[in-house]
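Undergrad: Please find the sequence and the predicted model below.
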Amino acid sequence: MVVQLSWLRTFVTVYRLGSFTKAAQSLELSQPTVTHQVRNLERTFGKALFERVPQGVVPTCAADLLIRDVQGPVDALGGVVERHFGGSSDSRPLCVGGPAELITSRVVAAVSDLIADGLRINFRFGLADNLLDRLTSGDYDLVLSTVRPRLRGISATTLVDEEFAMLASPELADGVPAGQIMKEGPAAVLDKYPLIAYAESLPIIRRYWLTVFGVRPTSAPSVVIPDLRGVLAAVKSSAGISVLPTYLAADALRHGEVVKLLEPEIPPINTFYLATRDGSLCHPDLSLLHGHLLMKARTWG
């Protein structure tokens, strides 16, 4: 029985992407070549590995069993080939995706010692769904996601919980009676003040309102800034009120540049996950980075 490594690599890629066409694009092969390699593997294996559906292909039970044994070694060997035969004696940079705010305010500092020791990292910013799609296709090695991945071939480890707080500048907060907010409801009090939002749909603010007040916000945002660091800057300048993760506002809170308008008994939280392709932690650099982030996240405020 002769099984070529290229067949196994193609099988792993098709399994992860759920499509011969996407696998061909990812591997830079023609679709007939991908189909031929999978069929060769099926003939050698003696079992069907995929069933065709309108959206692509779905793995059979035999494929689910095979992927567990081959994806780790295939990823690890791919890393070896890249390091020793990829045209450079150095390993390629790890590609890490996540929210710009978390990466710039926490992750970069957390991995600075690894970078000083020679680890190479390329950071990419974006929304969770897009980043996870790129992780699945092999473009990224690790994604910090605010969404627990439900994708085939992707594993997630809880990294840290972020806590949300409703914030204002001290000057603006003087006119916002906290007790009155809970007594009369947010609309009666907070609608008088400009609302600074990350997006027009108010994703963070809406979660806070529903958790703390049990209702949705009734006012539209006065200003939309698609970067939480910009939202924080607007709040500090007394442009209005907003809801932000406390890790991002920690320094501003400590220096009195912003204050919490409420101290709810159970503050809203959101969980960050470290997402990787199954078996990819066999790569020593990725395993080092993954474990280092888990350790450092324990100290994030």
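TA: Arrived safely, thanks for sending.
Undergrad: From now on I want contacts and neighbour counts done on CA atoms only, so please keep to that.
TA: Noted.
Undergrad: For residue 168, which non-adjacent residue is spatially closest?
TA: Across the structure, with CA to CA, 6 or more residues apart in numbering as the measure, the residue nearest residue 168 apart from its sequence neighbours is residue 241 (4.9 Å).
Undergrad: my read: the one you found touches residue 196, true?
TA: Yes. Applying CA atoms under 8 Å as the test, residue 241 and residue 196 come out as touching, 5.9 Å apart.
Undergrad: Let me know how buried residue 263 is, in neighbour terms.
TA: Residue 263 has 11 neighbouring residues, counting by other CA atoms under 10 Å.
Undergrad: and stretch 96-105, which residues are buried?
TA: By neighbour count with 16 or more other CA atoms under 10 Å, stretch 96-105 contains the buried residues 96-103.
Undergrad: Could you check how far residue 246 is from residue 117?
TA: To residue 117, residue 246 is 30 Å away according to CA to CA, to the nearest Å.
Undergrad: quick one: buried residues of the helix ranked longest in the chain?
TA: Assignment by DSSP state H gives helix 61-85 as the longest helix of the chain. Neighbour-count burial for helix 61-85, counted by 16+ other CA under 10 Å, picks out 63, 66-67, 71-77, 79, 82.
Undergrad: what's it in contact with?
TA: Defining contact as CA atoms under 8 Å, 6 or more residues apart in numbering, one finds that helix 61-85 is touched by 5, 8-9, 12, 15, 47-50, 89-92, 278-283.
Undergrad: Find the residue closest to residue 243 in space, skipping its chain neighbours.
TA: Among residues not flanking residue 243 along the chain, residue 166 sits closest, at 4.3 Å (CA to CA, 6+ apart).
Undergrad: what does residue 249 give?
TA: In space, and not counting its chain neighbours, residue 249 is closest to residue 232: 7.1 Å by CA to CA, 6+ apart.
Undergrad: What count of nearby residues applies to the one you found?
TA: Taking other CA under 10 Å as the definition, residue 232 ends up with a neighbour count of 27.
Undergrad: put this beside the first:
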Amino acid sequence: MDLALLRTFVTVHRAGSFTRAAALLGLSQPAVTSQIRTLERQLGRPLFLREARGVRPTSLGDELAHKMAPHVDALLEITESGLDEDGARHTLHLAGPPEFTALRVLPALTPLVGQGLAVRAAHGMADELFEGLAAGRHDLAITTTRPRGRLLTATPLCDEEHVLVGAPRWAARLGGAAVVRDKGVRSLEHLPVVEVHESLPLVSRYWTAVFDTKPLAAGTVVVPDLRAVLTCVIAGAGIGVLPRYLCGDALDTGEVVDLLDPPVPPLRTYFLVVRAGTLAHPHLARAHEWLLRAAVSW
């Protein structure tokens, strides 16, 4: 079967539109339509249903795409690198929260770097990341906010658990998790708080989820990222709310203590966000799929 037909099929499936697929492939829309019709004739069944705003895959189209896409990507990568005299090196422009990117995402992508992928990482707030994606400055972003509209598409990546932590001396002063559980938020009101922003985003989320109220005190120490929050909490500057992946080692060694163990811990979801249709690029699709597989163990 013609590799060009398979590439067009995978691109249309990812783009959700003949028009967007044509732009990604550098073809005219009639050429894309003709290739899909040729493939449908060869298979004897329709692969897409035409709709007002694009196309929707049939059950056969979905099944074929999920089975076929990784193999088509691999063949295209081999073909393209073989035709490039310099041994084409693709660059992934990635953006996301600095801590999660450094501790989770970049280590997970290291095997792809060893296979020729170059990575450029940036960070910023969700609105900045969405703007960068839309403008083409980023290829893939990790955010804790799902974008609106049809230009960007988001796939849930993983959930992170938030933990209320403090140095052992603060835990001793409070009397332990049982006291905090019995007295509730009143037991914490007099303690200094370490956060990443004056608005106390993590503490406010935790207080709302666990205590059904907002924190009354302002941040005592405000630092630029969550790794600095952990350092300050370990040093005894105050209590803080941190994702478990970030403070897990410090909890295991006793440098910090979990001040409360709520029945339902607060969670935050991370999303992989891309521009619609860009997963037609094999190196981007491969990184996207690689991160989804890695996140299963996060």
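TA: In hand now; what should we look at? Quantities reported herein were computed from a predicted structural model and do not represent experimental measurements.
Undergrad: So which residues of the stretch 201-301 of structure 1 form helices?
TA: Applying DSSP state H, counting those that start in this stretch to the stretch 201-301 of structure 1 gives helices spanning 203-208, 228-236, 246-254, 284-296.
Undergrad: quick revisit: which neighbours do residue 241 and residue 196 of structure 1 share?
TA: Contact criterion CA under 8 Å, 6+ apart; residues shared by residue 241 of structure 1 and residue 196: residue 235.
Undergrad: if we can go back for a sec, please work out which of the helices of the stretch 201-301 of structure 1 is packed deepest.
TA: Between the helices of the stretch 201-301 of structure 1, the one whose residues have the most neighbours on average, counting mean count of other CA atoms under 10 Å, is helix 228-236 (a mean of 21).
Undergrad: For that helix, which helices and strands make contact with it?
TA: The contact analysis (3 or more CA pairs under 8 Å, 6 or more residues apart in numbering; DSSP states H and E) places helix 228-236 of structure 1 against strand 154-168, strand 196-197, strand 242-245.
Undergrad: In a markdown table: those strands, plus distance to residue 211 of structure 1 and mean neighbour count.
TA: Putting those into a markdown table (distance: least, CA to CA, whole Å; neighbours: other CA atoms under 10 Å) gives the following:
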| stretch | distance to residue 211 of structure 1 | mean neighbour count |
| --- | --- | --- |
| strand 154-168 | 11 | 20 |
| strand 196-197 | 17 | 28 |
| strand 242-245 | 12 | 25 |
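Undergrad: Among these, which comes closest to residue 261 of structure 1?
TA: Each of those was checked against residue 261 of structure 1 via CA to CA, and the shortest separation belongs to strand 154-168, namely 5.7 Å.
Undergrad: now the following helix or strand past the closest one: which residue numbers in structure 2?
TA: Toward the C-terminal end, the helix or strand that comes next after strand 154-168 of structure 1 (DSSP states H and E) is helix 170-173. The alignment of helix 170-173 of structure 1 onto structure 2 (TM-score structural alignment) covers residues 168-171.
Undergrad: quick one: that stretch to structure 1 mean distance?
TA: Once the two are superposed, stretch 168-171 of structure 2 sits an average of 1.9 Å from its aligned residues in structure 1 (mean CA distance after the TM-score superposition for structure 1).
Undergrad: Give me the contacts around that stretch.
TA: 177, 236, 238-239, 254-257, 259.
Undergrad: Most neighbours among those residues, which one is it?
TA: Ranking the contacts of stretch 168-171 of structure 2 using other CA under 10 Å puts residue 239 first, with 30 neighbours.
Undergrad: Map it onto structure 1.
TA: Under the pairing rule here (TM-score structural alignment), the equivalent of residue 239 of structure 2 within structure 1 is residue 241.
Undergrad: so how far is residue 218 of structure 1 from that match?
TA: Counting by CA to CA, the separation of residue 241 of structure 1 from residue 218 of structure 1 is 14 Å.
Undergrad: same deal with residue 97 of structure 1?
TA: For residue 97 of structure 1, the distance to residue 218 of structure 1 - CA to CA - is 34 Å.
Undergrad: Over to residue 209 of structure 1?
TA: For residue 209 of structure 1, the distance to residue 218 of structure 1 equals 10 Å [CA to CA].
Undergrad: Which one's more surrounded, these two?
TA: In terms of neighbours (other CA under 10 Å), residue 209 is the more surrounded of residue 209 of structure 1 and residue 218; the figures are 18 against 12.
Undergrad: That one touches residue 215, doesn't it?
TA: Yes. Here residue 209 of structure 1 lies in contact with residue 215, judged by CA under 8 Å, at a distance of 5.9 Å.
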